[in-house]
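> I'd like to go over a predicted model; first the sequence, then the structure.
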Amino acid sequence: MREIKFRAWCGEQKRMFNKVLIGNTSDPSHEDYTAHCIYRDGCWYHSDEHDSVEFMQYTGFKNLEGKEVYEGDILSDVESEFEFFLARVHYDESQGKYVLLDWRGEYTGDLDEWYECPIVGNIHQNPELLRD
């Protein structure tokens, strides 16, 4: 069975929560979690601060360094037939799989072919990596 877990980016706090408990729980302060997130008024919120959050799901892949690969991660050493570049992990709902997109948002490959590459950042904390 695949492991389902999330991390969450809180833009207001400029903070990444790496272990997130989603929904209601009898013990939201449990020490295993860095954030307890709840759904209210059409948005997800970090319950302690009432700031909205954006979730990134674990893809089920780990790179060669053993780091878990999440949606929004930026991978390096992804080579096309023309150049060396960086790519971000994105879930493509129409294909039902994780893919890699370049800085223009164009498809560069399937994650299952490139997941072993180093993770150099993510789209929230390191957006400059994907700028032209």
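Looks like it arrived, so ask away. Numbers count the residues shown, from 1 in each chain.
> hey, let's count contacts and neighbours off CA atoms from now on
Noted.
> which residues touch the closest residue to Thr59 other than its chain neighbours?
Among residues not flanking Thr59 along the chain, Tyr70 sits closest, at 5.4 Å (CA to CA, 6 or more residues apart in numbering). Counting by CA atoms under 8 Å, 6 or more residues apart in numbering, Tyr70 touches Met56, Gln57, Tyr58, Thr59, Val89.
> which residues touch the third one?
With contacts defined as CA under 8 Å, 6+ apart, the neighbours of Tyr58 are Glu3, Ile4, Lys5, Phe6, Arg7, Glu68, Val69, Tyr70, Glu71.
> Quickly name whichever of those is closest to Ser52.
Nearest to Ser52 among the contacts of Tyr58: Arg7, at 13.2 Å, using CA to CA.
> A further structure is provided below for comparison with the first:
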Amino acid sequence: MGREIKFRAWYKPLGVMIQPDKLEMINFDTKVLGVYMEMEGMGYHVLRMYDFELMQYTGLQDKNGREIYEGDILQDDYGAGEVEWVQEHCAYMVFTRNPSIYHRLESDGKLVQSEVIGSIYENPELLEARGDDN
């Protein structure tokens, strides 16, 4: 059985995170122009692709049971790092800046050592501040 497929989006014009109930791509001739997003029972909203950053759920939870998405900042034994999809490894990995390394997420479904402390859109200072400590 595969993981649950869901997304959230950082809406740039308002600087807010959106958790859509339903997401449908709008495309013409295979060019995605935007999406319809149903949000909190308020109906569909049309958003242009360049107005937001789409982040996919990794299928994992942190040590507190919080869902982990691309763009989240995790604190673990390696320090604070950003969750990214790394195509060459076909895996979600965490990139820490100091030291500059990628490491794999635990794959048992719930991460016992990692905690989501923010996201790169809402809290970019968490990565910068922690990177300057060493």
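That came through, no problem. This structure is a prediction, so every number in the text was calculated from the model and none was measured.
> hang on, the earlier thing: okay, and which of the contacts of Tyr58 of structure 1 map to strands?
Among the contacts of Tyr58 of structure 1, the ones falling in strands (DSSP state E) are Phe6, Arg7, Glu68, Val69, Tyr70.
> how many neighbours does the third one have?
The one in question is Glu68 of structure 1. Per other CA atoms under 10 Å, the neighbour tally for Glu68 of structure 1 reads 16.
> any idea how far Pro28 of structure 1 is from it?
24 Å (CA to CA, to the nearest Å).
> hmm, back to that, mind checking which of the contacts of Tyr58 of structure 1 are buried?
Lys5, Phe6, Arg7, Glu68, Val69, Tyr70, Glu71 (16 or more other CA atoms under 10 Å).
> what's near enough to touch the first one?
I take that to be Lys5 of structure 1. Per CA under 8 Å, 6+ apart, neighbours of Lys5 of structure 1: Lys19, Val20, Gln57, Tyr58.
> Reformat the buried ones among the contacts of Tyr58 of structure 1 as JSON lines; add distance to Leu129 of structure 1.
Listed next are the buried ones among the contacts of Tyr58 of structure 1 as JSON lines, based on distance: CA to CA, whole Å:
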{"residue": "Lys5", "distance to Leu129 of structure 1": "25"}
{"residue": "Phe6", "distance to Leu129 of structure 1": "23"}
{"residue": "Arg7", "distance to Leu129 of structure 1": "20"}
{"residue": "Glu68", "distance to Leu129 of structure 1": "19"}
{"residue": "Val69", "distance to Leu129 of structure 1": "17"}
{"residue": "Tyr70", "distance to Leu129 of structure 1": "17"}
{"residue": "Glu71", "distance to Leu129 of structure 1": "16"}
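> Trace Tyr91 of structure 1 over to structure 2, please.
In structure 2, the residue paired with Tyr91 of structure 1 according to TM-score structural alignment is Trp85.
> Now do the same contact list for the residue nearest to the spatial centre of structure 1.
In structure 1, the residue lying closest to the centroid (CA atoms, centre = their mean) is Glu71, at 3.1 Å. Listed by CA under 8 Å, 6+ apart, the contact set of Glu71 of structure 1 reads Met56, Gln57, Tyr58, Thr59, Arg88, Val89, His90, Tyr91, Tyr98.
> list the buried ones in the helix or strand the last one falls within?
Using DSSP states H and E, Tyr98 of structure 1 falls within strand 97-101. Neighbour counts using 16+ other CA under 10 Å place Tyr98, Val99, Leu100, Leu101 of strand 97-101 of structure 1 among the buried residues.
> that older thread, does the match of Tyr91 of structure 1 touch His103 like I think?
No - judged on CA atoms under 8 Å, Trp85 of structure 2 makes no contact with His103 at a distance of 11.5 Å.
> Which one of the two is surrounded by more residues?
Between Trp85 of structure 2 and His103, counted using other CA under 10 Å, the more crowded position is Trp85 (16 against 13).
> which ones are touching the residue lying closest to the more buried one once chain neighbours are set aside?
Nearest residue to Trp85 of structure 2, sequence neighbours excluded (CA to CA, 6+ apart): Tyr92, at 4.4 Å. Shown in contact with Tyr92 of structure 2 (CA under 8 Å, 6+ apart): Thr58, Glu70, Val83, Glu84, Trp85, Val86, Arg104, Leu105.
> Nothing else from me, thank you.
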